[in-house]
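Trainee: generate coordinates for the sequence data below:
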Amino acid sequence: MNQPGILELVSFGPQGWGKALLAGAWMTVLIALAGYSIGAAIGSFGAWAKISGSRGLRIAADTYTTVLRGIPDLLVIYLFYFGGSAVVTAVGQLFGAQGFVGFPGFLAGSLAVAVTSGAQFTEVFRGAFKAVHAGEIEAAIACGMGRWLRFRRIVAPLTLRHALPGLGNVWQVVLKESALVSITGVAELLRQTQVAAGSTGLPFDFYLIAGAIYLLISTGSGLFMRRAEQHFSRGVRRS
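Mentor: Predicted coordinates for the structure are as follows:
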């Protein structure tokens, strides 16, 4: 019996796995977006704590970035999933539930990705803020701008401009980290690929297809980030 070709494997017909792979790719993007958004919020607070917070906040932010950048991302996902499941099971037992109650894999994976990426966001935002020339802030103060107006019109746009290259790198890392969430049973791209490979006995073909899909997503998002850099760098003299 002849083995099906690549086009047949990714088709949307009854024998193809196109729908499953597309659904998995969409779930991968959702996990990455959720983790990226929450991580950006965490990183914003962490950068603020390192820049203008009290000594206690600086120590807490330094500890957070050191710990999260020093332990494997897979371990963080395990801690969120099994730790969350232990908490949910204990709460469920208080209300009469029996047996193990699993923590939602999507939520556990998104939070784990957010916490790990938040450490990277912290350093990206901190470095971007430090890159803003002090004279630009002093000029805003001399013009009589209040703290909020100064932040909205001067500090935030300039910080974002300097942070964009780093933000693009963090997104690529988050996108790859989302593949680890497959261990929680979430039907993202890698999980769907594993199912397809096991069902057809064609692991190499399907993992090659998954690699192409990941590359397509990362390339498209990379082009978007470069367009964003060009947009926010309008009027900037380049050496």
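Trainee: hey, let's count contacts and neighbours off CA atoms from now on
Mentor: Fine.
Trainee: which elements pack onto the longest helix along the chain?
Mentor: Longest helix in the chain by number of residues (criterion: DSSP state H): helix 18-52. Under the contact criterion of 3 or more Cα pairs under 8 Å, 6 or more residues apart in numbering; DSSP states H and E, helix 18-52 touches helix 55-68, helix 105-131, helix 156-177, helix 189-200.
Trainee: could you also give me the structure for this second sequence? I'd like to compare it with the first:
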Amino acid sequence: MSHAAEYLPFVLSGIYVTVALSVCSLLVATVLGLIGAWGKSSSVSAARSMAETYTTLIRGIPDLVLMLLLYYGGQAVANQVGATTGLWSRMNLDPFTVAVFAIGVIFGSYMTETFRGAYLAIPRGQSEAGKALGLGRWQLFRLVIWPQLVRYALPSFSNNWLSLMKTTALASVMGLEDVVNKANAAGRATHQPFSFIVVVLLVYLAMTAASDVGLGILAKRLRASGAA
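Mentor: This is a model prediction of the structure:
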């Protein structure tokens, strides 16, 4: 067990990658979710069709399959383009970048429904009242729609964030040196895989607990400011 303890700093050094992957993926998912929600609520049929196809397709593919497809398939396409154009001989995609994009795309489909549901929950009369007061489109969104959108979306947004964090563990299969990958490496080196899997479990539990506290504080501040 003392030999395993020597690897503990090595394993914990992967927490930074895991946290960075989670945060960056959340940003991508949030942007895609807002765009998707706009598309599904749009009066333009093409936008609605594209948003509907996106959410249906992505939610129908297992997360791990999509991540591997983007990683290996994207690399194959990039190398084929390079060979055809002669611009590069071989390209190795960065696992972190691919993981951020893949997880962002996956949870962007869920965020789409989160933001769309929140938007539909806002009483239509409030938007009409804002227009009657002469508010422009941006003012209407910033002063009327956005504060309430945050309020209604926060519970589902929180659940998506917690699920997203756990999904980052799948990125280790692409060779990303996150906490899961390093725990597996330490387990093989010490022949004590169970010990390091427990460490990973505790790391994710700590991240989940910290997120619950942070989201709880955010919800209280929104209520105190009158946005919730």
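Trainee: what does the TM-score come to for these two?
Mentor: The TM-score (TM-score structural alignment, normalised by the length of the second structure) is 0.93; 226 aligned residues with a Cα RMSD of 1.9 Å.
Trainee: just give the number of residues close to the equivalent of Val67 of the first structure over in the second structure.
Mentor: By TM-score structural alignment, Val67 of the first structure lines up with Leu57 in the second structure. Neighbour count of Leu57 of the second structure, defined by other Cα atoms under 10 Å: 12.
Trainee: mind checking what Tyr204 of the second structure lines up with in the first structure?
Mentor: Match for Tyr204 of the second structure (TM-score structural alignment): Tyr214.
Trainee: just give me the neighbour total for the spatially closest residue to Asp62 of the first structure that is not a sequence neighbour.
Mentor: Spatial nearest neighbour of Asp62 of the first structure, excluding adjacent residues (Cα to Cα, 6 or more residues apart in numbering): Lys50 at 7.4 Å. Applying other Cα under 10 Å, we find 20 residues neighbouring Lys50 of the first structure.
Trainee: can you find the partner of Lys50 of the first structure in the second structure?
Mentor: In the second structure, Lys50 of the first structure lands on Lys40 (TM-score structural alignment).
Trainee: the equivalent of Pro193 of the second structure over in the first structure: how many residues sit nearby?
Mentor: When the first structure is aligned by TM-score structural alignment, Pro193 of the second structure is paired with Pro203. By other Cα under 10 Å, the residues close to Pro203 of the first structure number 16.
Trainee: try Val198 of the second structure
Mentor: Counted by other Cα under 10 Å, the residues lying close to Val198 of the second structure total 12.
Trainee: what residue of the second structure matches up with Phe121 of the first structure?
Mentor: Matched to the second structure by TM-score structural alignment, Phe121 of the first structure sits across from Met111.
Trainee: who are the contact partners of the closest residue to that match other than its chain neighbours?
Mentor: Counting by Cα to Cα, 6+ apart, Met111 of the second structure lies nearest to Gly33, which is 4.4 Å off, once chain neighbours are set aside. The contact partners of Gly33 of the second structure, taken as Cα atoms under 8 Å, 6 or more residues apart in numbering, are Phe107, Gly108, Ser109, Tyr110, Met111, Thr112, Glu113, Thr114, Phe115.
Trainee: now check the second structure for the residue matching Cys143 of the first structure.
Mentor: Cys143 of the first structure maps onto Leu133 in the second structure, by TM-score structural alignment.
Trainee: can you check Ala131 of the first structure too?
Mentor: Match for Ala131 of the first structure (TM-score structural alignment): Ala121.
Trainee: next: Ala179 of the first structure.
Mentor: When the second structure is aligned by TM-score structural alignment, the residue opposite Ala179 of the first structure is Ala169.
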